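[1] Sequence and computational prediction follow.
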Amino acid sequence: MYQKDVTAEEKQELDEALQREIQAAFRTDEIRRSQPAPQDEMRAGMSYFHETIWNGLPKFLRRVDTALKGIGVKERLPHDVPLIQFSSWMGGDRDGNPRVTPDVTRDVCLLARLMAANLYYSQIEDLMFELSMWRCSDELKQRVAILEAQTKKESKHYTEFWKHIPPNEPFRVLLGNMRDKLYNTRERMRQLLANGKSDINLEDTFTEKSQILEPLELCHRSLCETGDKPIADGSLLDFMRQVSCFGLSLVKLDIRQESDRHTDVLDTITNYLGIGSYRDWSEEQRQDWLLSELRGRRPLFGPDMPTTEEVKDVLDTFKVIAELPEDCFGAYIISMATAPSDVLAVELLQRESHIPTPLRVVPLFEKLADLESAPATLSRLFSIDWYLSRINGKQEVMIGYSDSGKDAGRLSAAWQMFKAQEDLVKVAKQYEVRLTMFHGRGGTVGRGGGPTHLAILSQPPDTINGSLRVTIQGEVIEQSFGEEHLCFRTLQRFTAATLEHGMNPPIAPEPEWRDLMDFMAVIATDEYRSIVFKNPRFVEYFRTATPELEYGRMNIGSRPSKRKPSGGIESLRAIPWIFAWTQTRFHLPVWLGLGAALKQALEAGPGNFDTLSRMYDLWPFFRVTIDLVEMVFAKGDPRIAELYDNLLVPEELKPLGEELREKYNETKSHLLKIARHTDILQGNPTLKQRLRLREPVITALNVQQAFTLKKMREQTGQGTQSESPKSTKPASDPVTLNPTTEFAPGLEDTMIITMKGIAAGIQNTG
């Protein structure tokens, strides 16, 4: 629009197009009126592959080729060894989500394969337009001749079919055959989704990634042999890399289930067999029985075994894994893993379900105690000959940032994860196993979030070794992959940080630093738990001082906010836990415990200030930990939290809020002292300015939300008796949009819009 060569007519047309976009945005309801199904989440997530990742990946790999060429490496990256791979939990994460059923998992897998076939079909048509050359290798000529002979024999309409592709265009002949087979592949997936069956023979479709790569590789070889290597290394090479990365399923679906659900299944089986209750057995008894069954061949149960709905759901999930193509799935992740038997249990259930190629089993250690025992768990597994043979020298372990932080506070959780990774690597080296760490990071600092580059560089030495897995949460996927240039930058940061960590690893902490961190972690955990879990007033304060109870009205996702309907903070998921404190700009899970730890560390010895300062200057892990908390303080405002207290919290709970705000200010003071800053974000003026510009708008939304929550709770009998403003006349549009709300017209819509606005302003949800 602002280019000099734009004509007056073109500018007018651009103005009108911009007006249409703005008007369409204003006329679109910004509130999701119903909870999305897992399939809806999958479609939304997969749209990023279609819009940005599909084209962004080959562009990034081409840039890597250019960088390698710049340092004297003549060969391009091999197309059949994907540098980056994508997986998904959408439709596979059934941990505490009853809406993710075996049928949902099947539908999601078929839908992903349909999307992949659509993308491949479109790409093949583009290649057919591009590869018009007549000159080719003898190998390609022979393949085309075979295709012609087969088609003459099988098709009654040979003449009509071939007249569209002249015989002197061999590449188009081969690609045309692929296009027809992709059409069948796409239609078969469509029929299976619609009817559960298809009249298209499996032999007439692509069933493996290698079946697509082989003819593409033939085209590439032919072009190279006939002097057309620049053409071969263009769109054709990009497509070969896309096929190698995405496969026929676009993304591999990880299955996640809670360990206790597997215990229920095995308890049902042992009771059916009349050998006792698996749940009541000791860990040693469980391992002995599991290993004896894994080494044997007898079936454990028949169709007459009585099951509950929950047990049947787990068994049916394994059946779906067995039925679908193996490239649909990635890992089987066990949440709340605590012991070796949790891993062996899944291995046994996979064998019992006759899964042709069992999924790799990944324990997820989440609670502080589980992280502490994780090295011993892995050591025991590696000491089992059967298991060591099963994993073939490779093991993946996932560590959970969200639940560990909710369990012990962020400082203690971060330090325990650091130590656990070090010990896990030592165990893996002892047994000569290649270990891949899977980092279950959330979008916020309280759930392990933060700048990607810094997060990777702050990991312990020797824990990455050229490969790692990380989660990109739905709440921040737009920031990472919303535009093609963002996709490129995200891939660039992951790759650069991984390489830098390997070639220039961070220093190992000195013994003195370790001792001080151990000391502070104990204090931080005690402080955190004394308030969150042991203070009888805390749960009620949390639920009245924050919009936690109203969180579910946003319909953010398909999963319930709690693993179990009843229960307190323990059963609450990390996302609503962090979300609630983020909305009030208090961010309690991030800093609680840190202030007490720093204070006692400074008081414990006169030299500890210098030690902490050296840790901040020289140790990436400690510096990143402190800097991220400082960034959260820049987004926080205890005065806003006080406003919520004054409007929403009963009088008898207000002293607790005052106590917490004192701890907030104390923590902030100690943090600035350690960082040797006179003001928050002193070392990051750019971010400080951006936050300063957004702060007035966010504050206005906070004030509106606090008063809206007060009126909503008063109508349900949960409010306090404080005065609210008199200008509460609702807008007319929300009345029409949400006429069935139990609140006064406009209140619920206002509350939801303020939640979304605050999250957008702070750039975090949960």
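    It's in. Residues are numbered from 1 along each chain as shown.

[2] switch to C-alpha atoms for all contacts and neighbour counts from now on
    Noted.

[3] now for the longest helix seen in the chain, which elements pack on it?
    Assignment by DSSP state H gives helix 685-715 as the longest helix of the chain. Judged by 3 or more Cα pairs under 8 Å, 6 or more residues apart in numbering; DSSP states H and E, helix 685-715 is in contact with helix 620-635, helix 638-648, helix 747-762.

[4] For that helix, list every residue counted as buried.
    Neighbour counts using 16 or more other Cα atoms under 10 Å place 688, 691, 695, 698-699, 701-702, 705-713 of helix 685-715 among the buried residues.

[5] Helices of the stretch 51-200 of the chain, start to end?
    54-70, 102-130, 138-154, 158-162, 170-195 (DSSP state H, counting those that start in this stretch).

[6] Second structure for comparison follows:
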Amino acid sequence: MSANAALDVPEKDQPLRDDIRLLGRILGDTVRSQEGEAVFDIVERIRQTSVRFHRAEDESARHELEDILKSLSPKQTVRVVRAYTFFSHLANLAEDQHHIRRTRAHALAGSAPREGTMAHALDEARKAGLTSEQLHSFFKTAHISPVLTAHPTEVQRKSILTVQMDLARLMLQRDHGPMTPEEEECNLEGLQRAVLTLWQTSLLRDTRLAVIDEVSNGLTFYDYTFLRELPRFYAALEDRLRVDDPSWKTDELPSFLRMGSWIGGDRDGNPFVTAPVLSQAMRMQSTKAIEFYLEELHALGAELSLNSRIISVSEPLRTLAERSPDTSDHRLLEPYRRAIAGIYARLAATARTLDGMESARHAVGDAPPYSTPQELRADLDIIDRSLTVNGSAALARGRLRHLRRAVDLFGFHLATIDLRQNSDVHERTVAELFAVAEPEVRYAEMTEDERIDRLLAELETVRPLASPHIAYSEETTSELAILRTAADCRRRFGTDAVVNCVISKADGVSDILEVAVLLKEVGMLHPQDGTLDLNIAPLFETIEDLRNCARVMDRLLSLPAYRRLLDSRGGVQEVMLGYSDSNKDGGFLTSGWELYKAEIALVEVFRKHGVRLRLFHGRGGSVGRGGGPSYQAILAQPGGAVQGTIRITEQGEVIAAKYSNPEVGRRNLETLAAATLEASLLHPDEPAPSQAYLEAMEELSAHAFKAYRGLVYDTPGFEKYFWESTVIGEIANLNIGSRPASRKKTTRIEDLRAIPWVFSWAQCRLMLPGWYGFGSAVKAWLDNRPADGMKTLRAMHAEWPFFRTLLSNMDMVLSKSNLAIASRYAELVSDPALRESIFNRIRTELEDSVEMLLQITEQSQLLERNPLLARSIRNRFPYLDPLNHVQVELLKRHRSSDSGEQIARGIHLTINGIAAGLRNSG
């Protein structure tokens, strides 16, 4: 496949261009050899025609494309789609490698640390005059957690990821200095084999994923990135702190950055997440962690061949070695190896006890299992101290250092699994428990005040509501079972195994207290001493809920009984904010503004009550779901909203892009930590922008809300337009997730999940959730303003991080939108009048949004200030656009009588390829 790029390529980007050309050529050769010259020629002809259409909406190109695509057989179409889809994946690999290359180039040149790195954050802290004590305090109390989720937009198969990792390794080889002719030939053959393997591997799953499959997929990224790169992050940070400040007293930082997961615990709308699934998910996680420890211990034993005739050891180390079941004469004078063999034996016994797992390498003998990961860490610490005090400190700074940190980070549970359920389910469960235990209590009919009083009274009693002798409904039985399983996981795998209980659709105090009552039922809330084992986190999702969340939390924190429980959790209350549903509810601009205002209001309420706020941001990968660059997003939070603690969802649609490559993954983790440090220490009480900015934003939001709601919810026929002009129906049937696309069996926009809503608009290249309403809002606001209205908006963009980030994200989304391609999807709408009416409204709004964005940002074109993304789009869109054209043709066939397995497969392949090409907007 040809991979020509623009001629004016900066010198620093030439290697990227060369990589894309190389991979494109190998893919083209593979298509030629596997499918024949005719298929290759079709692929190239479609690409060239698509480029003509993309550049000028050339009508002759449109008709030529339609003619080419109509002439293809289903089998030919699938081959063409696979070619373009794989090119998108290969372009992603080349871009990731280029980011790594540029990072290394900056490091080798001794460049100043770049934004988003801990080095930059620490430099800024020093410039601001922060003391070592202030940094100590930050790290001691900080809590940062990316939380992996599984959603029906993750289209990557593990088999494909494995081959891509091999390709990434081979591309990295090419950057490590000149190769000999033999090495060059070997590398090229490796690339060719990997691309051939890709071509001969199915991109699609043949069956729908089960939840356990999603758990397994999520664990893949621990192999790639988390288990090794997180310990390296801490080691590098500790070393940097000591270099910056020789008086730095702390040798080892607290583990403030830890992993979380919703996979296996998020049952909101997913009936397949059950108690057995949660239990199995935790066992799988535990197995992953312990297998890693065992492998590292085996390697560590090979490294530490130190002989006691040559070195001294500490008394605790000697005791550890003597307790070991390793009595071989060959290792009699190798105390470290004997000690490690004993640790290995105990850990292998732990694996059998916890997970029923037999280690790949059998232990040298029997030993008692560890009761807690802290016991394992204590034994490793003995080795560390013995090496350090006996002249072998350098040996402690390698594998052992990383293993000790890994045990501290991952324990026997690997990652904290959050529980999540809808408040309606909690309400029905509590109502049934009351109805059985006290029939006179008609909980479902009570007012909010009556419910609060009744729930508080229940929290004071030690007697349970539920009885083991009564058969409850399937729903109530399931809810109690999963909570009991969570309690069991905490007992078996450690208290970090399950820490948080998230309540979807929370809109009142009773929603939080209902969960407290259910936790009491399973022994995770203790009335006698007023302690609580889990954090209860309400999730405020809709525009109305965001507007009311501060009032709800104010009332909750005013309850002495709840405050007592909160004190047992360290005086920290978590609140989750939903980006996806608020966007679907009110549009991009209003969602962003209401989230910002909600944070300000929450900060004030929590300060009033003297409670520490931890915000959990339910962000998606796409801008329409609150996505966008994490660094800018965190720094754009209002003053006081971060406070050293933050949790952020990492959605299924972007996990592979962010964490499959170890170096890219570590950079993403570091960015979260760096942004949190800067937001907490450098802008902790940054004043709100001027009142004029707040008032302007309020008016802009009102106009945008009216425009968005007017189109999506108030326009007759819009629902029909959406279902016919996008791939939503086909996405609902794609085997890429365990969760249904809609909450109910309807086609109503209200019932559709936010994820497929955004995903569908991305597929047809309109990205509507990421910009709609902005253009008309700005125009309406300017119409009621004096001549300096645009000057005010430009000042807001220059001075207000929130507004600047909002517009930057919109700039990205609009650059990936394409009206010409979207017009082809509009042709799928069966009602011509409806099609013309709605598409023309969308076209006008998009054009107005682009015009207003460029005026405010003072750019002559989109992405003028983001050359990296502009380059990415220039490289990939000639190969992405054809997939859209093919998808339109396949949808026409699929929805007519000319449908079949090959057509459906082709549609699913285009969905995969477009998502790969769009990356964070897919």
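    Thanks, I have it. Worth saying up front: this structure is predicted, and the values here are computed from it rather than measured.

[7] overall similarity of the pair, as a TM-score.
    Superposed pair, TM-score by TM-score structural alignment, normalised by the length of the first structure: 0.90. Supporting alignment: 720 aligned residues with a Cα RMSD of 2.1 Å.

[8] mean shift of the longest helix of the first structure relative to the second structure?
    Superposing on the second structure and averaging over aligned pairs (mean Cα distance after the TM-score superposition for the first structure), helix 685-715 of the first structure comes out at 1.6 Å.

[9] In the second structure, point out the residues matching the helix or strand that comes right after that helix.
    Once helix 685-715 of the first structure ends, the next helix or strand along the chain (criterion: DSSP states H and E) is helix 733-737. Per TM-score structural alignment, helix 733-737 of the first structure has no counterpart in the second structure.

[10] quick one: the longest helix of the first structure aligns where in the second structure?
    Alignment of helix 685-715 of the first structure against the second structure: residues 867-897, by TM-score structural alignment.

[11] Could you pull up the contacting residues of W757 of the second structure?
    By Cα atoms under 8 Å, 6 or more residues apart in numbering, the contact set of W757 of the second structure is K584, I728.

[12] Tell me the spacing between the alignment partner in the first structure of it and K163 of the first structure.
    By TM-score structural alignment, W757 of the second structure lines up with W577 in the first structure. W577 of the first structure sits 65 Å away from K163 of the first structure, going by Cα to Cα, to the nearest Å.

[13] how much space is there between the aligned partner of F434 of the second structure in the first structure and W386 of the first structure?
    With TM-score structural alignment as the criterion, the equivalent of F434 of the second structure in the first structure is T270. Separation of T270 of the first structure from W386 of the first structure (Cα to Cα): 22 Å.

[14] Who has more neighbours out of these two?
    T270 (17 against 13; other Cα atoms under 10 Å).

[15] SS state for the more buried one?
    What DSSP: H, G, I helix; E, B strand; the rest coil gives for T270 of the first structure is helix.

[16] surely it meets G276?
    Yes - using Cα atoms under 8 Å, T270 of the first structure makes contact with G276 at a distance of 5.8 Å.

[17] give me the element L613 of the second structure is part of.
    Per DSSP H and E: strand 612-618 holds L613 of the second structure.

[18] Average separation of that strand from the aligned part of the first structure, please.
    Compared with the first structure, strand 612-618 of the second structure is 0.9 Å away on average (mean Cα distance after the TM-score superposition for the first structure).

[19] Could you report the distance from the spatially closest residue to H501 of the first structure that is not a sequence neighbour to L516 of the first structure?
    Among residues not flanking H501 of the first structure along the chain, L457 sits closest, at 5.7 Å (Cα to Cα, 6 or more residues apart in numbering). Going from L457 of the first structure to L516 of the first structure by Cα to Cα gives 22 Å.

[20] between these two, who's got more neighbours?
    The neighbour count for L457 of the first structure versus L516, taken as other Cα under 10 Å, is higher for L457 (22 against 17).

[21] Next up, the contacts around the alignment partner in the second structure of the more buried one.
    Matched to the second structure by TM-score structural alignment, L457 of the first structure sits across from L635. Residues near L635 of the second structure by Cα under 8 Å, 6+ apart: A675, T676, E678, A679, P801.

[22] likewise F705 of the second structure?
    G586, G587, L589, T590, G773.

[23] what do you get for V539 of the first structure?
    Counting by Cα under 8 Å, 6+ apart, the residues that V539 of the first structure touches are V532, G568, I569.

[24] cool, and R824 of the second structure?
    By Cα under 8 Å, 6+ apart, the contact set of R824 of the second structure is H885, V888.

[25] Which residue in the first structure occupies the aligned position of it?
    With TM-score structural alignment as the criterion, R824 of the second structure matches L643.

[26] and the gap between the residue of the first structure most remote from its centre and T151 of the first structure?
    Within the first structure, T159 marks the point farthest from the mean C-alpha position, 51.2 Å out by Cα atoms, centre = their mean. Taking Cα to Cα as the measure, T159 of the first structure falls 10 Å from T151 of the first structure.

[27] any idea how far E630 of the first structure lies from Q682 of the first structure?
    From E630 of the first structure over to Q682 of the first structure the distance is 10 Å, taken as Cα to Cα.

[28] So for the two, which residue has more residues nearby?
    E630 (23 against 15).

[29] What does that one correspond to in the second structure?
    Under the alignment (TM-score structural alignment), E630 of the first structure pairs with D811 in the second structure.

[30] Over to P303 of the first structure?
    In the second structure, P303 of the first structure lands on P468 (TM-score structural alignment).

[31] And the alignment partner in the second structure of N665 of the first structure, which helix or strand is it part of?
    In the second structure, the residue matched to N665 of the first structure (TM-score structural alignment) is E847. Using DSSP H and E, E847 of the second structure sits in helix 832-857.

[32] which of the residues in that helix are buried?
    For helix 832-857 of the second structure, burial by neighbour count (16+ other Cα under 10 Å) applies to 834-835, 838-839, 842-843, 845-846, 848-857.

[33] Would you mind getting the angle between that helix and helix 819-826?
    160 degrees (axes from the mean of the first three to the mean of the last three Cα atoms, to 10 degrees).

[34] picking up where we left off before, what is the nearest of the contacts of L635 of the second structure to E460 of the second structure?
    E460 of the second structure has its nearest neighbour among these in T676, at 38.3 Å by Cα to Cα.
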